[in-house]
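# Sequence and predicted structure, then a few things I'm wondering about:
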Amino acid sequence: MLTNNLGYPRIGSKRELKKASEQYWSGKSTYKNLVQVGKNIRKENWLLQKNSGIDLIPSNDFSFYDQVLDMSLMLGAIPKRYKELAEELKNPLDLYFAMARGYQRNGYDVTAMEMTKWFDTNYHYIVPEFYENQDFKLFSTKVIDEFYEAKQLGIITKPVLIGPVSYLLLGKEREKGFEKIQLINKILPVYLEIIEKLNDLGVEWIQFEEPFLALDLSKEEKEAFKEVYLKLKSSFPKIKIMVTTYFEAVVNNISLISNDLLVDALHIDLVRCPEQLEEVLEKVSSRIHLSLGVIDGRNIWKNEYQKSLNYITKAVEYRTKDTIMIAPSCSLLHSPCDLDLESSNTNISSEIKGWMSFAKQKLSEVVTLKQLFLCKEGDPILVALEENIKIHIEKKQSKQIHNPEVKERIHAINENNTVRKNSFTFRKKEQSKELKLPLFPTTTIGSFPQTKEVRGWRYQFKKGDISAEYYNELISEEIKKTIRWQEEVGLDVLVHGEFERNDMVEYFGEQLDGFAFTKFGWVQSYGSRCVKPPVIYGSVSRPNKMTIDWTTYAQSLTTKLVKGMLTGPVTILQWSFVRNDQPRSITCKEIALAIRDEVKDLEENGIKIIQIDEPALREGLPLQQKDWAGYLAWAIEAFRISSSVVSNSTQIHTHMCYSEFNDILDHIALMDADVITIECSRSQMELLDAFADFEYPNDIGPGVYDIHAPRIPNADEIIELINKAQQYVPEEQLWINPDCGLKTRGWQETKKALEAMVSAALQLRESVLETTE
């Protein structure tokens, strides 16, 4: 019986990689320093896993930005627009960052590659771009270099590669007339070349990430799987091939896996889909080793050993224990690094902390489960099982978890709580009279740059180094400057800038009951962007108003409209570590009621436009289409609970970004937000293609520039994007806005970009006037 780990966090326990990357990008540090930081993190991770007792330790799970982008560079899948730039840049890492972030200097102006969500997580990956006659070649030897690097430390690792089929399915065709899966025979030789080099270095196991094996597959895709793994195994019969799946059950493709997939091991996610175990055991050939994903790789709760041991016992009934591996459900990329760092955190009670487990602790859980399964009566390790059982009993009985008043409110929800008073058509007339907005109204998504100074004030305030009065004075002045600048540039609907907010979810969680907060519970969202998800451990409620003071203060500074800015219930749920002792739908409704109370208070305090962001709505969609209806029903209901309390003349906005929305547009329409803003710039308005078939009933703001890259658009570029949007959406329904909040950008680039955006809107209005005269 082996212990197996699929991947480990690469940001460093104190976000060392984030800091080193941003220093390098800003020119404040060297390439040599950045490379050394990466090397230090890899070494620390490998030695930690070895010392913890993990048998199969991954390599190439480290990344300077994104593992899918790593694979694109490895395969030479570099978009055509980077060809000239690739010859100019000093090293492949600079090209790599340019592909992720765009490049706009030294006479070059190259857009970044598209970014979207990694399945139903809050991690974002860089989308590969494919062309019909595309050639692939070995461009980067990263996976080979890192295997050798670990070998020098005395560790024979298990290299991790995104499998050939899943890699293609993660990408997009940039030309019409071909299917990306047709490229399988072009990329396979590069994979074979990589494996040949690994074989020469003495590799034993290779892990191929094939999460699409848990999704619905076409006939062509199934054939590609068969062809790929036949070729890999026949070419390298001595190398052990492991295929990993996660986030869903593999039962839809179980015949393919058992009969046609020449692999040595299969990993399945028993946290997300425990019901698949029996069918896998019955139908998957016993020649295939099974890696049982029994430790939750996406949440922070301690494993329930007895439940996991039951799964392991069940598996051993069907096959010998030497064909069973014990593992986390997925890569620990989605977990914080180390609970030990929270020892001084007084914001979490010792009781709640005792229920938790981060990546480092999950390694120990994997090893302990192996020891418990193999131990004999009287073995000292059995104490660990007794303690674990006791912890879970105490958790279920804890008074911190359940609030009877919240449960009563949930039971009292009815249809009247989930619908606006009138239809959008009626509401739009009322809002037009009340708000008096021009054609192509301009706004931003909410946040403005959080400078080093702003973050410093918040840090000093939390430490107690400055008083609440002085902190509030600083924030007030920053809001005032931001309002004045927005007035000067000519934006139509203003925001207060969110300078008092650390994170769009954490800020609200800190003010809601049922939430706890870590100090070092960081996980990677994309690139150097890390988030520290709140921990929802109990019933959620709003004890006090959360945003009223700063929003009404901002509105008092201007005669223009200021949006109230809230995070929606589904996003708060998705971007938190959620309690696992009740359905997620119930927790989501609890959050929705808390947001509803805030919406009502904002309206009563004179705020006429309220934005309830739901960027995670699509992210939460189950991976198999048969499960969509159930999720969408409660997710849409939660949004409507939060938003339907207002009058007809109050305009409700929502925002969504970095997901594929085309397949659920009808459900997005059912949210009945007056205005939706969505990300469209990286895909060059590709998301709007769906509007050719679906007539979206309400107003929409397709994001006109990409805020996740430092590149600054010009007015002509924005006009071109809006003209594309007008092919699908009538001009009277269009808003003009960035595709996301501006928190991570600098003021200089933000001002230039928004000036270009407002200029574009003015030119568009003038062109309409000229046409009508």
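Right, received. Where do you want to start? Small disclaimer: the values here were computed from a predicted structure and weren't measured.

# For the rest of this, base every contact and every neighbour count on C-alpha atoms.
OK.

# What's the first helix or strand after the host helix or strand of L73?
For L73, the element it lies in under DSSP states H and E is helix 67-74. With elements assigned by DSSP H and E, the helix or strand that comes after helix 67-74 is helix 83-88.

# which residues sit against that following helix?
With contact meaning C-alpha atoms under 8 Å, 6 or more residues apart in numbering, helix 83-88 is reached by 92, 95, 108.

# among those, who's most crowded?
Neighbour counts for the contacts of helix 83-88, by other C-alpha atoms under 10 Å, peak at L95, which reaches 22 neighbours.

# If you drop the residues flanking it in sequence, what lies closest to that residue?
Counting by C-alpha to C-alpha, 6 or more residues apart in numbering, L95 lies nearest to A86, which is 6.0 Å off, once chain neighbours are set aside.

# Same check on I572?
Leaving aside its chain neighbours, I572 sits nearest to V505 (5.5 Å; criterion: C-alpha to C-alpha, 6+ apart).

# isn't that neighbour right next to P569, touching?
No. Here V505 lies out of contact with P569, judged by C-alpha atoms under 8 Å, at a distance of 9.6 Å.

# of these two, who's got more company?
A direct count of neighbours by other C-alpha under 10 Å for V505 and P569 places P569 higher, at 31 against 23.

# so who does that one touch?
With C-alpha under 8 Å, 6+ apart, P569 has these contacts: 588-589, 591-592, 595, 614, 638-639, 642.

# Pasting the second one now:
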Amino acid sequence: MALAGNLGYPRIGPERELKRETEAYWNGGLGASELLSAASQLRRRAWSVQQELGIDLIPCNDFSLYDHVLDAVALVGAVPARYGWGGGAVDLDIYFAMARGAQREGLDVGAMEMTKWFDTNYHYIVPEFAAGQSFSLSSSKAFDELAEAHSAGVKAKPVLLGPVSLILLGKSREPGLNPLAELLEPLTEVYGQVIARLAGAGAEWIQLDEPFLVRDTRRDELAALERAYGVLAAKKGSARLILQSYFGHVGEAYPALCDLPVDALGLDLVRGPQNLQLIQRHGLPGDKWLVAGVVDGRNIWISNLDSALTQLESLAGLVGSADRLIVAPSCSLLHVPIDVNRETELDPELRSWLAFTDQKLAEVVTLTRGLNDGRTAIAGELAGNARALKSRRASRRTCNPEVRGRLAGLDERAGQRQSVFERRRAAQRASLVLPALLPTTSIGSYPQTAEVRQMRGRHRKGELSQREYEGFIETEIRKVIELQEDIGLDVLVHGEFERTDMVEYFAQQLDGYAFTRHGWVQSYGSRYVRPPILYGDIERPQAMTVRWFRYAQSLTDKPVKGMLTGPVTMLQWSFVRDDQPRSETCRQLALAVRDEVLDLEAARAKVIQVDEPALREGLPLRRADWQDYLDWAVGAFRLATGGVADATQIHTHMCYSEFNDIIEAIAAMDADVLLIENARSGAELLEVFKEFNYRNEIGPGVYDIHSPRIPSVGEMEEQLRASLRVLENSQVWVTPDCGLKTRSYDECVPALRNMVEAARRVRSALAT
């Protein structure tokens, strides 16, 4: 009999309980025991739901208070020395200090670096490795949660980030260190202890995630995998080991995976359909199970159950029997909301096209039953699924002939600025009254206080009229303009108090989008997002931001930026329709943004920021697929920004990006000012701009807004000086890493004052 499996369940809770409890703990309103008790309740609920749905292999240790990669760091004691850890168990204070930084008696330290989890909008804490580093078993979390599951009557499957991926996802600041060659052996020894202890505690299956396998793999990486899993297999006792991959196909690594001493291989058959061809070509060893990821764990559309079942029937023939199949989602369901049935305000037809976590697990169970008992056993489910799919294909709401006609009528000039950058820079400097060196700005948003959220909620409930709400927003804008002038910033922003989210705000004003009330997913830590649903052709009925820009600009003589989200980020941070190429959907978004850019320019905006923090996360995981993506992604940005005059300055902002391998694409975007998240990475991130001879202007973030810690003037001076050692003086802008929405005014105001003072000091030194 085939089994129904799951790779991971959302951690956040149906009411975002995890956010509430962790933030209360950070603020001192909740004790450690209370936080851990709340976490236990969330885990038990998740297990209960999966049991009721009929999942056979229910994961445990997929829960995390902050990040599963950080959990792995704690598990093996890979705590950087600066956190003052004395050995023993990694406690909550050390754990959260690594995640968020800490300022308390005897400790003033920044957070560890954070970056995107493969090509998703989830962020992980980047492990750090040093020469001669030792590892030790330093967390009981995996064992405690297995015991907790057993006490709840659940034969759970522990989930661990595999040792090779843990090393490859990390970084070392020591030149010449090869962590894979030098540190894998001691790391694997600790993993062996973990496997042995889990097996001894009654784990029948243990899932080891090795997502690095869906990237271009090297021989030394596969050799490392062979060494590591030889050790782990010797420690597993009667437990079965699953080597799990996701987010793509394993390509050239497949034959090597077949030779590993593991009991099951987990393959993504949604984003990696080539995996089916690999099985057809090479077969599957007779001693191995296949975890068949046939339900999309990354998007929210219902599966085509008939097609998925046909694929599973084919796989059963290829591997010899359905008894060697585990039906599963393509990846952890961390990336989708929990339950679509709660979305009672959605149009019923649209809702019938959607599947969130619980619905996807129901699909897994249905497919498993169909495979085991035959199609007649699930005839009703197959018929209902076919009706919903037919409804979506036939719906008129997905197609807008006018939008398609406009796009078809564009020529290549639509994506080109009028002049080269040097000529544009001269026009912009004549138009903008800014310091000749190191102009200062902020990225966009300012703190969304409890009052802002309360007033927005009252307006949404009808307790506040539109006029009253707009009056409140105007007051907040006036206060933040006055604040920025008092701080001494050169280019101002209006604060974005009217916006819940940098994607949702725009999506709400575009045709072709729908929205959820409870559709939250984790971005990082306690930062959750609610991606809108892009189901049809995109059109902008009217201006979206001009009203607030005009008001903000009327309050000051300094330039105020028009603030927009770029087309690639709108695409990446939405749940996107899967019935047409993503490139075509992105062009539709670019056309809508272009219309808004031109309206802002007509309203006399001299600086317009079109943010593309998600540009790199959309990059395919295999290099052979990069150029096609970069061509259409850069083309979409240029279409969005290419219509303005030379004197209009286009800014863009990017998050957590490694630029070395896409620098040509960044240059091709031709933004006048590129603002980048850099405070956790240091000046080495900027070396590529020097090597490439990048000529446009750059604002490397000088302080980390993801940490509550307030950096000193001296620290930011050093950040600036480090940037100036790599970049030309005339290129550099001074800015925080990112928007300030999630910080408090008590945190961001002193940090901004320190930032402006640091810029003044360095500017003065450069002038002497």
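Nice, I can see it. It should be emphasised that the depicted structure is a prediction, and the values quoted were computed from it without experimental measurement.

# ok so, going back, map the residue nearest to I572 of the first structure onto the second structure.
Counting by TM-score structural alignment, V505 of the first structure lines up with V503 in the second structure.

# wait, that match sits on T565?
Yes. Assessed by C-alpha under 8 Å, V503 of the second structure is found in contact with T565 at 6.6 Å.

# any idea how far A81 of the second structure is from Y25 of the second structure?
Taking C-alpha to C-alpha, to the nearest Å as the criterion, A81 of the second structure is separated from Y25 of the second structure by 24 Å.

# again with A552 of the second structure
The value you get for A552 of the second structure to Y25 of the second structure, if C-alpha to C-alpha is used, is 37 Å.

# Compare the two (neighbour count), which wins?
More neighbours surround A552 than the other of A552 of the second structure and Y25, with 23 against 16 (other C-alpha under 10 Å).

# what's whichever residue in the first structure pairs up with that one in contact with, if anything?
Correspondence of A552 of the second structure to the first structure, assessed by TM-score structural alignment: A554. With contact taken as C-alpha under 8 Å, 6+ apart, A554 of the first structure is in contact with 479-480, 483, 495-496, 562.

# which position in the second structure aligns with S539 of the first structure?
Match for S539 of the first structure (TM-score structural alignment): D537.

# For that match, which three-state class applies?
Following DSSP: H, G, I helix; E, B strand; the rest coil, D537 of the second structure is assigned to strand.

# burial measure for it, as a count.
22.

# Confirm for me that it is in contact with Q588.
Yes. At 7.0 Å, D537 of the second structure counts as touching Q588 under the criterion of C-alpha under 8 Å.

# which neighbours do those two share?
By C-alpha under 8 Å, 6+ apart, the residues touching both D537 of the second structure and Q588 are V403.

# ok, L685 of the second structure to I710 of the second structure distance?
Distance, L685 of the second structure to I710 of the second structure, by C-alpha to C-alpha: 22 Å.

# if we can go back for a sec, excluding its own residues, what touches the helix holding L73 of the first structure? List them.
By C-alpha under 8 Å, 6+ apart, the surrounding residues in contact with helix 67-74 of the first structure are 61, 63, 78, 96, 100, 125-128, 137-142, 161-162, 167.

# got it, and stretch 255-263 of the first structure?
Contacts for stretch 255-263 of the first structure (C-alpha under 8 Å, 6+ apart): 222, 225-226, 229-230, 233, 240-243, 283-285, 288.

# circling back to that earlier point, can I get the contacts of P569 of the first structure in JSON lines including distance to L385 of the first structure?
As requested, the contacts of P569 of the first structure are exported to JSON lines (distance: C-alpha to C-alpha, whole Å):
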{"residue": "C588", "distance to L385 of the first structure": "32"}
{"residue": "K589", "distance to L385 of the first structure": "35"}
{"residue": "I591", "distance to L385 of the first structure": "35"}
{"residue": "A592", "distance to L385 of the first structure": "38"}
{"residue": "I595", "distance to L385 of the first structure": "40"}
{"residue": "E614", "distance to L385 of the first structure": "41"}
{"residue": "A638", "distance to L385 of the first structure": "39"}
{"residue": "F639", "distance to L385 of the first structure": "41"}
{"residue": "S642", "distance to L385 of the first structure": "43"}
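
# Trace K436 of the first structure over to the second structure, please.
When the second structure is aligned by TM-score structural alignment, K436 of the first structure is paired with V433.

# okay, now the residue lying closest to its match once chain neighbours are set aside: neighbour count?
Counting by C-alpha to C-alpha, 6+ apart, K558 is the residue found nearest to V433 of the second structure once chain neighbours are left out, at 7.8 Å. Neighbouring residues of K558 of the second structure were enumerated by other C-alpha under 10 Å; the total is 17.

# Same question for the one 4 residues further on.
By the measure other C-alpha under 10 Å, the count of residues near G562 of the second structure is 30.

# That one: what secondary structure?
Under three-state DSSP, G562 of the second structure comes out as strand.

# Can you find the partner of it in the first structure?
Per TM-score structural alignment, the equivalent position to G562 of the second structure in the first structure is G564.
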